[in-house]
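S.K.: The following comprises the amino acid sequence and a computationally predicted model.
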Amino acid sequence: MPVNLSAPDPAALHAVEGVRIGVAEAGIRKAGRKDLSVILLDEGAAVGGVFTQNRFCAAPVQVCRDHLAANFGIRALVINTGNANAGTGEDGLARARATCIAAAQALDLAPEQVLPFSTGVIMEPLPVERIQAGLPAALADASATHWGRLAEGIMTTDTVPKAFSAQVQIGGATVNITGVSKGAGMIRPNMATMLGFLATDAAIAPELMQPLARQLAEGSFNRVTVDGDTSTNDSFIVIATGKAAHGVIRTLDSEEGQALVDAMQQVARSLAQAIVRDGEGATKFITVRVEGGRDAAECRQVAYAIAHSPLVKTAFFASDPNLGRILAAVGYAGIADLDQTGIDLYLDDVHVAVNGGRNPAYREEDGQRVMAGSEITVRVVLGRGQAADTVWTCDFSHEYVSINADYRS
């Protein structure tokens, strides 16, 4: 079960004018499940995207990059689950392009105006003929109110759909923001999530969409990890339809630009944290905050060392305050001139280590009390400067192994 995360109420998700969503059952891997989704955009929508840094990136990622660079104006997104179309070579590229061609023909668009997305098993041919056959049903289902269906339709090993909305006032107009994501394992995106789609009806200058997507990912999806693996298919797409009744935002540093970024970041962060809360087999949601670094980069370096450690993650699952594992991870994070005598360690409100050694006032039962909770904050103070950064992760349970051992069956 996910950690303090429930399925969204579809009625609470704001429609975004200029966006329609359709979902269908195409039998891509298993019968009787929603596995093919389309996102249709009105003409004039602005789109930005960031993608996996895994050099073994999937065919749809390569096609998406090409189509965004072509700058024809994105009008449709096609998303399939059950098959990642990764590790499939030239044949995989041809099948991803065939998906775009099929959608373009149905919508009277150029193929370059379609972005394809896939998630699922790697190194198996994409059954593009099932996507082609399922597209009419997905297109016929298109509605502005189907965000909840989209959140379900992009799931793989997720146990609950992930979707959030927000509203913000910009130039006297109410702006809607809604997003969905999927992901539960193979998560250490280093750019985005496995799949994430965030839309707003705000009017944003098209040249701002790429920096906006990067900024939102940096403050959210780039701060989560489940298991330290970077997927071949990670994609995060940001859409602005320009339908809201306010002047065009031409700089993200303006008062209105910052208000919009803050509201969109709220949704992006909720989506990213939901992935950790629904991490495969997760029983605990863990915030790792590192303070007192010389810069944010070394704070993240230490935070990820802690968050990726199987020994740390299994200790949290067992509620075992074997906290030397955390200090060990700090030590091997790779900061060559780290002075261990300047390090303090806290679990929530419990001061565990001071000046690199056990706090004389620390009692193991206090550490165990904190670790027995479902939400835990690890705070490390490096004593080297004023920088800080935060990463969100989860524990490792027996269920994580079972899910991944049985994934293809």
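M.R.: Sure thing, it's come through.
S.K.: all contacts plus neighbour counts: C-alpha atoms, from now on.
M.R.: Fine.
S.K.: Run the chain-centre distance for the helix or strand containing Arg379.
M.R.: Following DSSP states H and E, one finds Arg379 within strand 375-381. Its chain's C-alpha centre and that of strand 375-381 lie 22 Å apart, by C-alpha atoms, centre = their mean, to the nearest Å.
S.K.: Could you tell me how far Leu40 is located from Ala272?
M.R.: Applying C-alpha to C-alpha, to the nearest Å, the value for Leu40 to Ala272 is 24 Å.
S.K.: cool, Ala137 as well?
M.R.: From Ala137 to Ala272 the distance is 30 Å (C-alpha to C-alpha).
S.K.: What is the longest helix of this protein by residue count?
M.R.: helix 255-277 (DSSP state H).
S.K.: now that helix, how far from the chain's geometric center?
M.R.: Worked out by C-alpha atoms, centre = their mean, helix 255-277 lies 11 Å from the chain centre.
S.K.: and the angle for it with strand 375-381?
M.R.: Inter-element angle recorded for helix 255-277 and strand 375-381: 110 degrees (by axes from the mean of the first three to the mean of the last three C-alpha atoms, to 10 degrees).
S.K.: List of residues touching whatever helix or strand comes next after helix 255-277?
M.R.: Of the helices and strands lying after helix 255-277 in sequence (DSSP H and E), the nearest is strand 285-293. The contact list for strand 285-293 (C-alpha atoms under 8 Å, 6 or more residues apart in numbering) reads 3, 276-277, 299-300, 302-303, 306-307, 374-395.
S.K.: Of Leu40 and Ala272, give the one with the bigger neighbour count.
M.R.: Neighbours per residue (other C-alpha atoms under 10 Å) separate Leu40 from Ala272, with Ala272 holding more: 28 against 22.
S.K.: Tally up the residues packed near the residue nearest to that one when sequence neighbours are not counted, please.
M.R.: Nearest non-adjacent residue to Ala272, counting by C-alpha to C-alpha, 6 or more residues apart in numbering: Phe221, 5.1 Å away. A count of nearby residues for Phe221, using other C-alpha under 10 Å, gives 29.
S.K.: Included below, for side-by-side comparison, is a second structure:
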Amino acid sequence: MSYQQIEGGVCAAQGFCAASCEANIKYENRTDMAMVFSQTPCVSAGTFTTNVVKAACVQWDQKLVSSGDPIHAVVINSGIANACTGQEGFDACEATAKAVEAQLQVPYTSVAVASTGVIGMQLPVAKLVSGVQKMSTGLSDSNQAGTDASKAIMTTDTVNKEIAVTFTIGGKQVVLGGMSKGSGMIHPNMCTMLAFLTSDIAIEKSLLQQAVSEVVADTFNMITVDGDTSTNDTLLLLANGLAGNPCITEADTDYETFKEALFYVCRFLARKMASDGEGATKLFEAKVVNAKSKEDARILSRAIVGSNLSKAAIYGCDANFGRFLCAMGYSGAKFDQNDVELFFESKNGRMMVFSKGVPLAFDEDRALEIMKADEVTVYVDMHEGDAQATAWGCDLTYDYVKINADYRS
């Protein structure tokens, strides 16, 4: 392992600062706007929702990232998604970016924006501008500022999500930090998630994008809570080069070192979002090994954690392995059920319940003990190849319906 986890989030890397404020966009008596800022221009990379219905902020950021122009700031609001809002939604993006330009003297075309919350409501632009003005005077590079920003972007999340790691490239210490939000309306590709990563690494833009795209496939695109892919999914990575490492210009060992750290950060945040699914009591992991291909392994593992019947079984601590085999069977991947072995795993133990097409006799009380843990894994050995993949989700509880039945109110 070439990286080390350290304290912090989006402010851990050199040159990055953050701020948050209570703007009353939709919520009251809590912070609901955040800003991440680098005075030094950053190269950027991003991935976005595959939903055809894309929020105005997603389209704004896609254009900004694809332009290749530098980025200085990201402004995020929670409460209202700015999706399905027509021209007025784009005007809100521009007004927010121009407010940053006026306050911090950077081009408005170097300001990304992101929103999360209720679809179909217009953003109160005056409150956005006022929020930018407040945050511009309160920017700080402290870890606490980063933590406060990670809390301000939450909607139905119950915990904030942040992480930072350090690693060495060319004799220079490099830091990568990040924060994310996501709890419901989560499904590949990607999910109802916002994630913002910051690094002081020096790296060529196309390689930064390549690393992000490759890592997302096995992290953020492998989580699901409820099968709904959002209109607002955004992952942005900004790199300002202040670490002073030799700029990474090819996919060499330095690139692999960076990608390894990036994978760890994204996997950490993805698991945090899955375990914080709306109403969830457990992290539900599916690990498929020895599949014919990587894509088959991804399809199978995602099908297991995405099945409502599987999720209900995890909630009820019901060792009904048929739920998981059924989900695999309709996933679209081709396999022979007579090759499959299926296990339940947790910190409380491991148990095989199905082998080569035949159910095994097992101790129900022991199985119950295994499934009572707060993290439960369904481990499947396909015995058909050497590919593997892991997906993450959560159990399905009564509270999921309660939370979403009155989401707007």
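M.R.: Right, received. Where do you want to start? This is a predicted model, so every value here is computed, not measured.
S.K.: And the TM-score between these chains?
M.R.: The TM-score (TM-score structural alignment, normalised by the length of the first structure) is 0.93; 399 aligned residues with a C-alpha RMSD of 1.9 Å.
S.K.: follow-up on the earlier one: quick check: which helices or strands does the strand holding Arg379 of the first structure pack against?
M.R.: On a contact count with 3 or more C-alpha pairs under 8 Å, 6 or more residues apart in numbering; DSSP states H and E, strand 375-381 of the first structure meets strand 285-293, strand 344-347.
S.K.: what's the mean deviation for that strand versus the second structure?
M.R.: Here the mean offset of strand 375-381 of the first structure against the second structure after fitting is 1.2 Å, by mean C-alpha distance after the TM-score superposition for the first structure.
S.K.: what angle sits between the helix or strand following that strand and strand 375-381?
M.R.: Later in the chain than strand 375-381 of the first structure, the nearest helix or strand by DSSP H and E is strand 387-394. Angle of strand 387-394 of the first structure versus strand 375-381, following the same axes, to 10 degrees, is 150 degrees.
S.K.: outside of strand 387-394 of the first structure, which residues touch it?
M.R.: Counting by C-alpha under 8 Å, 6+ apart, 223-226, 273, 276-277, 279, 282-296, 299-300, 303-304, 307, 313 sit against strand 387-394 of the first structure.
S.K.: returning to what we had before: closest to Ala84 of the first structure out of the helices and strands packed on strand 375-381 of the first structure?
M.R.: strand 285-293 (27.4 Å; C-alpha to C-alpha).
S.K.: Mind checking which of the contacts of strand 387-394 of the first structure are buried?
M.R.: 223-226, 273, 276-277, 279, 282-293, 296, 299-300, 303-304, 307, 313 (16 or more other C-alpha atoms under 10 Å).
S.K.: To which residue of the second structure is Leu198 of the first structure aligned?
M.R.: Taking TM-score structural alignment, the alignment pairs Leu198 of the first structure with Leu197 from the second structure.
S.K.: distance of that match from Gly177 of the second structure?
M.R.: Taking C-alpha to C-alpha, one finds Leu197 of the second structure at 6 Å from Gly177 of the second structure.
S.K.: shared neighbours, those two?
M.R.: In contact with both Leu197 of the second structure and Gly177: Val10, using C-alpha under 8 Å, 6+ apart.
S.K.: hey, where'd the helices end up in the first structure?
M.R.: According to DSSP H, the helices that the first structure contains are 59-70, 89-107, 128-140, 147-153, 209-218, 255-277, 296-308, 310-317, 324-331, 364-371, 398-405.
S.K.: relative to helix 310-317, how tilted is the last one?
M.R.: Spelled out, it's helix 398-405 of the first structure. Taking the same axes, to 10 degrees, one finds helix 398-405 of the first structure and helix 310-317 inclined to each other by 130 degrees.
S.K.: residues making contact with helix 398-405 of the first structure?
M.R.: 280-282.
S.K.: got these as JSON lines, with distance to Glu207 of the first structure columns?
M.R.: Formatted as JSON lines, the entries for those read as follows, by distance: C-alpha to C-alpha, whole Å:
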{"residue": "Glu280", "distance to Glu207 of the first structure": "37"}
{"residue": "Gly281", "distance to Glu207 of the first structure": "40"}
{"residue": "Ala282", "distance to Glu207 of the first structure": "39"}
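S.K.: I'd like to know which of these is nearest to Pro127 of the first structure.
M.R.: For the contacts of helix 398-405 of the first structure, the nearest to Pro127 of the first structure is Glu280 (26.3 Å; C-alpha to C-alpha).
S.K.: Alignment lookup: that closest one to the second structure.
M.R.: Under TM-score structural alignment, Glu280 of the first structure pairs with Glu278 in the second structure.
S.K.: OK, contacts around that match?
M.R.: 156-157, 183-184, 225, 399-400, 403.
S.K.: Please apply the same query to Thr96 of the second structure.
M.R.: 75, 113, 125, 128-129, 132.
S.K.: circling back: ok, and the closest non-adjacent residue to the match of Leu198 of the first structure?
M.R.: Gly178 (4.1 Å).
S.K.: Go ahead and confirm that neighbour touches Val165.
M.R.: No. At 9.3 Å, Gly178 of the second structure does not count as touching Val165 under the criterion of C-alpha atoms under 8 Å.
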